[in-house]
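Participant: here is a sequence with its predicted model. Questions after.
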Amino acid sequence: MYALAAYLLFMAAALLPFWLASYKKSTLLADSEYRDPGSNHINALRGLAALLVALHHSVFAYNYYHQGSWSLSEGNHFFSTENDYPLILLASFGYVPVMLFFMITGYLFGNHGIKNNGINIPLFYYKRFARIVPQYLFVLVAVLFVSFAMGLKPSTTLTEILRFIVSWLTFGFVEPVSFTPVYRGSLIVAGVIWTLAYEWMFYLAFPAIIAFICLFRNKVACLAVAIITIAAVCKLGVINEKNATLALCFGFGILAALLHEYYPELKRVLVNKLFVLFAIASVVIMVWGLKYKAYSIYSAPMLFPLFISVASGASLLGLLKFMPLRLAGTASYSIYLLHGVVYACIFTWTHLSFIPGVIISLLITASVSMLTYRWVERPFIKQSKKAVYAFTPANAKE
């Protein structure tokens, strides 16, 4: 009960700024409204996923800055050691949302590519750059300032600072270095940038993936065979399980888009309450069965029913209709990148204990994420949308 009360308290703190913002007309509120219920619910799911990642990293961050160990158990005094389920649940708050993020990516891009029978490659990469890079650079500047404030290593040189900057500019392809003894590598951002490397790998591969799928008449069968092949190759030991699992997440996202395109009548079944309950039960069984094993090839297919149900318009028994979650979804990228930096500041510069420290951190993260979405992310998103208009055939002749 203690763990459940803590989770609910933390989630309430994270949602409070978005709840307040939902009562005021703003660009964030306007950008969080979609005509399609599936899009609204996917956006809310993305917000829930980002907040769960931030919640997941709360114990890790506190243990790291107070005990020197990035773990759930070392120095952990917040959950009963007699029953490890709270820790299992908290661990799942990390990997399940990441898998959902990748399914969402696969679904959104797959949907666009299928409807247009391919993609405009230069425009695709321009939009990806505009969406990912500006906020990432903002966070990099924040990391620089916080690192200087924490105190540099005695032997820090200009060369080491430049090495620090270059390593962070690889977007997770190279583990970032640190020039302060307070944290190692990318832990100042809770280690989340490794996922950006997988996102970029998917972006690089996507034009070829969608072109390959479009070669086949039965695109659903083609992708199903590809998914089975990835799982089989993994079981043979050719690729490691983590890489296979994340590839499956992108694949299942595209599969959801294909099923919606070619079998739209399925949506009525997928939003049915019985199917939603089945999908939720599948996730619960997955979390309990896998326990601390984060990425398993069995987890992606067990998570897929929940995802495709939401993409079809299911609200998960009304949860995803909650407007603050939609707003959090719009600002989810900022939440994802910023929460680790906020934890670092709060747990390093204050003497707050775990619960008040996490509450303050989540309040700050949510509030700042709305500002960075408005002033950092949105201008570039808007600019990329103008580029889409400029590239349309109607305007190409002008």
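Facilitator: Here it is on my side, so go on.
Participant: when you work out contacts or count neighbours from here on, use the C-alpha atoms and nothing else.
Facilitator: Will do.
Participant: what segments of the stretch 101-250 of the chain are helices?
Facilitator: 121-150, 158-168, 194-213, 219-235, 241-262 (DSSP state H, counting those that start in this stretch).
Participant: put this beside the first:
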Amino acid sequence: MLMANFSSIFIFLSFYASCFALNKLRVLPHINSETSRIGYIDGLRGVAATLVVCAHSWRISYSESFERKWFYDSLNFDHRLGAVGVQLFFCITGYLFITKLLNNKNQKWDKFFIARFKRLAPAYFFTVTILIFVTFFKSSSFGLSDVVSSIKLYAFGLLGTDLSVPGFNGTELFSVLWSLPYEWKFYFMMPAVAACLHARWTTIMAVISAVFSVLIVLYLDGSSFGALFVAGALAAYLDRRIQLNNLLLRYAIFFASLALLVYVTSLDLNNYGIGRLSVASLFFISVIVTKPKILCDSSLRFMGEISYSVYLLHILCYFFFANLFDIYLSTTTLPAYALAYSLFTCIVCSLSFKYIEHPFIKKSITAIHSGVKA
């Protein structure tokens, strides 16, 4: 029982150790040479992705080596960690793209959307193709409607997120898909946001910005996720106006907000209710204001670089790992199994980034990247 309560700790530490080793092997040599990256954002992105993996750690029970009950004992806490990860991703997206708009008044929107598509589509299409293949291979039968549903998945979830066929529910292998439409809807709003930010009259800008803040919350399917993008935008605004030089004060603010986030995460609250959203937003703003060096750790930055692939592929990796290697690890302990899975996933996602994502990333765009990247 006690071991189940630490499943997320095993996963997180295993991911960190795996990325530490892969970084030392210079699997992605460009990471330590790029100077225009925002180090603490990369590190935070890596932490967020790993928290999402922790939320799905019960899927280690795809393996027959461990009782499913071990993981269900900590399921609620793991899900809360995953919610924090998603919330941070949305905040990161809002921060990075509003910062980009503030720094560039002459954004070419055709190039913007083409660049977004090139950045996000290759790894996404790769993941969806594997998902469809696995789903139809495992199904007992499927028809034309199932084929149509599978094709709709290529629209980043905007046309639907379900892929269930007789005998197998492929949706379980891609349960993060629900979050992707929110990212794209935010991108579609960017031209309107830019018009607000660059209005000539301060009063008009203030009114339009206030209206936009309300609309973005209401437009995103009636949910409150839009508030996270707004929090990211607020962080971008504060980042240009607040500079903390007192190191002690910076760390006091950062660790206080981190302690608050951990405490609220431990409470039995709605994962995406206003309480959790507010605390996650506050924590993110504190990261932007304090710029903690701890998040610039090279292993965390490595985790951040492969975070999009991790976000997309980690559940499929659970599935393949359990089916391919379970027979060899049937007598191992949970921590060893978690380490083996984490290393497997980090290797797969590093290769995905290197050979699928990176070739489509424009070399001239290095400072600004998407926060969920999905």
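Facilitator: Thanks, I have it. None of the values given here were measured: they were computed from a predicted structure.
Participant: quick revisit: could you dump the helices of the stretch 101-250 of the first structure to JSON lines with distance to Leu87 of the first structure and mean neighbour count?
Facilitator: As requested, the helices of the stretch 101-250 of the first structure are exported to JSON lines (distance: least, Cα to Cα, whole Å; neighbours: other Cα atoms under 10 Å):
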{"stretch": "helix 121-150", "distance to Leu87 of the first structure": "29", "mean neighbour count": "16"}
{"stretch": "helix 158-168", "distance to Leu87 of the first structure": "31", "mean neighbour count": "15"}
{"stretch": "helix 194-213", "distance to Leu87 of the first structure": "22", "mean neighbour count": "17"}
{"stretch": "helix 219-235", "distance to Leu87 of the first structure": "28", "mean neighbour count": "16"}
{"stretch": "helix 241-262", "distance to Leu87 of the first structure": "21", "mean neighbour count": "22"}
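Participant: and of the ones you listed, who's closest to Glu377 of the first structure?
Facilitator: Closest to Glu377 of the first structure of those is helix 121-150 (Cα to Cα; 5.9 Å).
Participant: show me the contacts for the residue most central in space within the first structure.
Facilitator: Compute the mean C-alpha point of the first structure, and by Cα atoms, centre = their mean the closest residue is Phe101, 4.3 Å away. Phe101 of the first structure is in contact with Arg46, Ala49, counting by Cα atoms under 8 Å, 6 or more residues apart in numbering.
Participant: how close does it get to Phe250 of the first structure?
Facilitator: As judged by Cα to Cα, to the nearest Å, Phe101 of the first structure and Phe250 of the first structure stand 9 Å apart.
Participant: need the contact list for the residue lying closest to Tyr95 of the second structure once chain neighbours are set aside.
Facilitator: Distances taken as Cα to Cα, 6 or more residues apart in numbering place Gly232 nearest to Tyr95 of the second structure, at 4.0 Å, with adjacent residues excluded. By Cα under 8 Å, 6+ apart, Gly232 of the second structure lies in contact with Phe90, Cys91, Ile92, Thr93, Gly94, Tyr95, Leu96, Ile98, Ser281, Phe284, Ile285.
Participant: of those residues, just the buried ones, ChimeraX syntax please.
Facilitator: To isolate the buried ones among the contacts of Gly232 of the second structure in ChimeraX, judged by 16 or more other Cα atoms under 10 Å, type:
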select :90,91,92,93,94,95,96,98,281,284,285
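Participant: just to revisit the earlier point, so which of the helices of the stretch 101-250 of the first structure is nearest Leu8 of the first structure?
Facilitator: For these, proximity to Leu8 of the first structure was assessed by Cα to Cα; helix 194-213 is nearest, at 26.6 Å.
Participant: and the angle for the closest one with helix 241-262?
Facilitator: Taking axes from the mean of the first three to the mean of the last three Cα atoms, to 10 degrees, helix 194-213 of the first structure and helix 241-262 form an angle of 50 degrees between their directions.
Participant: next helix or strand past the strand or helix carrying Ala12 of the first structure?
Facilitator: In the assignment (DSSP states H and E), Ala12 of the first structure maps to helix 2-21. Heading C-terminal from helix 2-21 of the first structure, the first helix or strand you meet, by DSSP H and E, is helix 27-31.
Participant: return the distance of that next one from the chain's centre.
Facilitator: Put simply, helix 27-31 of the first structure sits 20 Å off its chain's centre (Cα atoms, centre = their mean, to the nearest Å).
Participant: which SSE is immediately downstream of it?
Facilitator: helix 37-67.
Participant: distance to Ser361 of the first structure added to the helices of the stretch 101-250 of the first structure, as JSON lines?
Facilitator: Shown next, in JSON lines, are the helices of the stretch 101-250 of the first structure (distance: least, Cα to Cα, whole Å):
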{"stretch": "helix 121-150", "distance to Ser361 of the first structure": "15"}
{"stretch": "helix 158-168", "distance to Ser361 of the first structure": "23"}
{"stretch": "helix 194-213", "distance to Ser361 of the first structure": "22"}
{"stretch": "helix 219-235", "distance to Ser361 of the first structure": "39"}
{"stretch": "helix 241-262", "distance to Ser361 of the first structure": "29"}
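Participant: out of those helices, which gets nearest to Ser332 of the first structure?
Facilitator: helix 121-150 (11.4 Å).
Participant: list the helices and strands the closest one packs on?
Facilitator: helix 332-349, helix 378-390 (3 or more Cα pairs under 8 Å, 6 or more residues apart in numbering; DSSP states H and E).
Participant: most tightly surrounded among the ones you listed?
Facilitator: Mean neighbours per residue, mean count of other Cα atoms under 10 Å, is largest over these for helix 332-349, with a mean of 23.
Participant: that one to helix 121-150, inter-axis angle?
Facilitator: Going by the same axes, to 10 degrees, helix 332-349 of the first structure makes 10 degrees with helix 121-150.
Participant: what helices or strands is helix 332-349 of the first structure leaning on?
Facilitator: helix 37-67, helix 121-150, helix 354-372.
Participant: so for Lys293 of the first structure, which of the ones you listed sits nearest?
Facilitator: Nearest to Lys293 of the first structure, of these and by Cα to Cα, is helix 37-67 at 14.8 Å.
Participant: which elements pack onto the closest one?
Facilitator: helix 2-21, helix 85-115, helix 299-311, helix 323-330, helix 332-349, helix 354-372.
Participant: need these in CSV with distance to Ile239 of the first structure, can you?
Facilitator: What follows is those, written out as CSV (distance: least, Cα to Cα, whole Å):
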stretch, distance to Ile239 of the first structure
helix 2-21, 36
helix 85-115, 18
helix 299-311, 16
helix 323-330, 32
helix 332-349, 28
helix 354-372, 37
